[in-house]
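Participant: Structure, please.
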Amino acid sequence: MAKILIIEDDMAIHSLIKDALDLHGFKTLSAYSGTEGKLLFEQNQVDLVLLDLMLPGMSGEQFLQEIRNHTTVPVIVISAKNDQNSKLELLVNGADDYITKPFDVKELVARIHIQLRHAATKASDSNMKEIHYKNISLNLETREVKVNDRNLHLTGREYAILLLFLENPQKVFSRANIYESVWNEPFFDSDKTINMHISNIRNKLNIEDTNYIKTVWGIGFKFD
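Facilitator: Presented below is the predicted three-dimensional model:
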């Protein structure tokens, strides 16, 4: 059964989550500060993280930034912040899902199952070790991306978008297609997030002024 790291400093909420996960057969690890959470994350093989934002020691935002430099383990943020900008910013920076407090425990468990299934699907699709496209190579095991033997340093979202393009060259993706495939949730009414990530990927590829990601006006993007 999956092992889930709970990082929440409110004792009552923490106990509520832990009891629910124990009831559904999950293994759990408990942290009550961001610093403790990071230590447990580094010392254990964790399948998913439930993350509060307002934590002592290290904030949830800092924790997310730290782990997203080297892992794609699913992270579900559970926070009292309910404004759209906060939610969007967290999703852009690597959160896989966002639940506002107060929350329904059954919904939380359902969302955990969704994220674990999504992670398992990505893992099963990784039987092929490398994808090559012209001057680009992507290693599915190490997540290493190279252009003309030059290593690219991509965020988790940038890697996922580039992988989507490499697996489907010439296919035209709308912004909604990209968002729903990578973020695994309904598309927001804004193009800002996708445009920013596409721009970052283009800048990092920077292959002798070759623009592999083409804009298809009025529709979206394709890899060519």
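
Participant: from here on, contacts and neighbour counts on C-alpha atoms
Facilitator: Fine.

Participant: where exactly do the helices run in this protein?
Facilitator: 11-23, 34-43, 60-67, 84-92, 105-124, 156-167, 175-182, 192-205 (DSSP state H).

Participant: Show me what the longest one is packed up against.
Facilitator: Applying 3 or more Cα pairs under 8 Å, 6 or more residues apart in numbering; DSSP states H and E, one finds that helix 105-124 makes contact with helix 11-23.

Participant: Show me what the helix it packs on is packed up against.
Facilitator: Other helices and strands packing on helix 11-23, by 3+ Cα pairs under 8 Å, 6+ apart, are strand 3-7, strand 27-31, helix 105-124.

Participant: I'd like to check the angle between it and helix 105-124, please.
Facilitator: 60 degrees (axes from the mean of the first three to the mean of the last three Cα atoms, to 10 degrees).

Participant: Any buried residues in helix 11-23, and which?
Facilitator: 14, 17-18, 21 (16 or more other Cα atoms under 10 Å).

Participant: One more: stretch 42-53?
Facilitator: Using 16+ other Cα under 10 Å as the test for burial, stretch 42-53 gives 46-53.

Participant: Show me the residues you listed that map onto strands.
Facilitator: Within these, residues falling in strands by DSSP state E are 48-51.

Participant: since we're on the closest residue to residue 139 other than its chain neighbours, how many residues are nearby?
Facilitator: In this structure, residue 139 finds its nearest non-sequential neighbour in residue 130, 4.4 Å apart by Cα to Cα, 6 or more residues apart in numbering. The number of residues packed near residue 130 is 15, by other Cα atoms under 10 Å.

Participant: One more, so I can put them side by side:
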Amino acid sequence: MKILIVEDNESVCSMLEMFFQKEQYEGTFIHDGLKALEAFDRDEWDLVILDWMLPGMDGVSICRKIREKSSVPIIMLTAKDSESDQVLGLEMGADDYVTKPFSPLTLMARIKAVTRRYQTKEEPVEKVVETQFFKLNQDTREVWLNGEKVTHVTPKEFELLQEFITHPKKVFTRDQLLERVWGYQYYGDERTVDVHVKRLRKKIALSNRPFIHTVWGVGYKFDESVVEDA
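Facilitator: I've put the predicted structure just below:
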């Protein structure tokens, strides 16, 4: 797996490099934000790890620019542990975040969890899920709404939409979505689900069909049949 790591702390880079070698990850370390964008455009990556505070360009800005052209999984590394900062990182398109100081073993677990569902599988038949309005290709991870391709769907957004579409009208709690989509216990941080649902809604909602509905006090459900007043 090819990982682009954008981190200006050399001791953190040295520590990560040791663990990456153990896991047989191919890591490329960049210490400057602007140079990181150049490196991203030059090659194909399976995962990007972004520090928040960087020379040249901050990690949140890099995340936003990457999301304009790619759905590659992104993990943010940040010493900013306030709720608003964490939500900002997720809203810019990050799939996960790890606060500093952190254990390398924790980061390795997050990397595996984020990428577990996105590994390309060589299968002879494409898996396609179709509904009245949507078409999802599980192999190419593409989404169409009313016959038009939905662009810039991140890996986690795809998994979230797939979970909803394959269980229409089922009410999911936030904890259930964390377990089913993220694949591990996310320390009870339900804001992650809310942020991803908010982003996904913006990408797929029609003028009178939100598709993903909030069930107050419980969680969310997917229902194509509900039409709202225009």
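
Participant: Would you pull the TM-score for this pair?
Facilitator: Once superposed, chain against chain, the TM-score is 0.78 (TM-score structural alignment, normalised by the length of the first structure); 218 aligned residues with a Cα RMSD of 3.1 Å.

Participant: Adding distance to residue 215 of the first structure, write the buried residues of stretch 42-53 of the first structure out as a markdown table.
Facilitator: Listed next are the buried residues of stretch 42-53 of the first structure as a markdown table, based on distance: Cα to Cα, whole Å:
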| residue | distance to residue 215 of the first structure |
| --- | --- |
| 46 | 38 |
| 47 | 36 |
| 48 | 35 |
| 49 | 35 |
| 50 | 36 |
| 51 | 36 |
| 52 | 37 |
| 53 | 36 |
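
Participant: which part of the second structure lines up with stretch 26-40 of the first structure?
Facilitator: Stretch 26-40 of the first structure corresponds to residues 25-39 in the second structure, going by TM-score structural alignment.

Participant: quick one: the matching stretch to chain centroid distance?
Facilitator: Relative to the chain's own centre, stretch 25-39 of the second structure is displaced by 19 Å; criterion: Cα atoms, centre = their mean, to the nearest Å.

Participant: what's in contact with it?
Facilitator: Stretch 25-39 of the second structure has contacts (Cα atoms under 8 Å, 6 or more residues apart in numbering) with 1-9, 13, 17, 20, 54-59, 62, 66.

Participant: From the residues you listed, list the buried ones, please.
Facilitator: Neighbour counting with 16+ other Cα under 10 Å marks 3-8, 13, 17, 20, 54, 57-59, 62, 66 as buried within the contacts of stretch 25-39 of the second structure.

Participant: out of everything not next to it in sequence, what's closest to residue 219 of the first structure?
Facilitator: With sequence-adjacent residues excluded and distances taken as Cα to Cα, 6+ apart, residue 219 of the first structure is closest to residue 174, at 5.4 Å.

Participant: Tell me, how many residues neighbour the counterpart of the one you found in the second structure?
Facilitator: Correspondence of residue 174 of the first structure to the second structure, assessed by TM-score structural alignment: residue 173. Other residues within reach of residue 173 of the second structure by the criterion other Cα under 10 Å amount to 16.

Participant: measure residue 173 of the second structure to residue 220 of the second structure for me?
Facilitator: According to Cα to Cα, to the nearest Å, residue 173 of the second structure and residue 220 of the second structure sit 7 Å apart.

Participant: again, but for residue 132 of the second structure
Facilitator: Plainly put, residue 132 of the second structure is 20 Å away from residue 220 of the second structure if you go by Cα to Cα.

Participant: With neighbour numbers in mind, choose between these two.
Facilitator: Remark: of residue 132 of the second structure and residue 220, residue 220 carries more neighbours, 22 against 9, as counted by other Cα under 10 Å.

Participant: What is the equivalent residue in the first structure for the more buried one?
Facilitator: Match for residue 220 of the second structure (TM-score structural alignment): residue 221.

Participant: Could I get the contacting residues of its match?
Facilitator: By Cα under 8 Å, 6+ apart, the contact list for residue 221 of the first structure reads 172-175, 213-215.

Participant: Could you do residue 213 of the second structure as well?
Facilitator: Neighbouring residues of residue 213 of the second structure by Cα under 8 Å, 6+ apart: 220-223.

Participant: Quick check: nearest residue in space to the residue nearest the centre of the second structure, chain neighbours excluded?
Facilitator: The second structure has residue 95 as the residue nearest its centroid, 2.8 Å off, counting by Cα atoms, centre = their mean. Nearest non-adjacent residue to residue 95 of the second structure, counting by Cα to Cα, 6+ apart: residue 74, 5.4 Å away.
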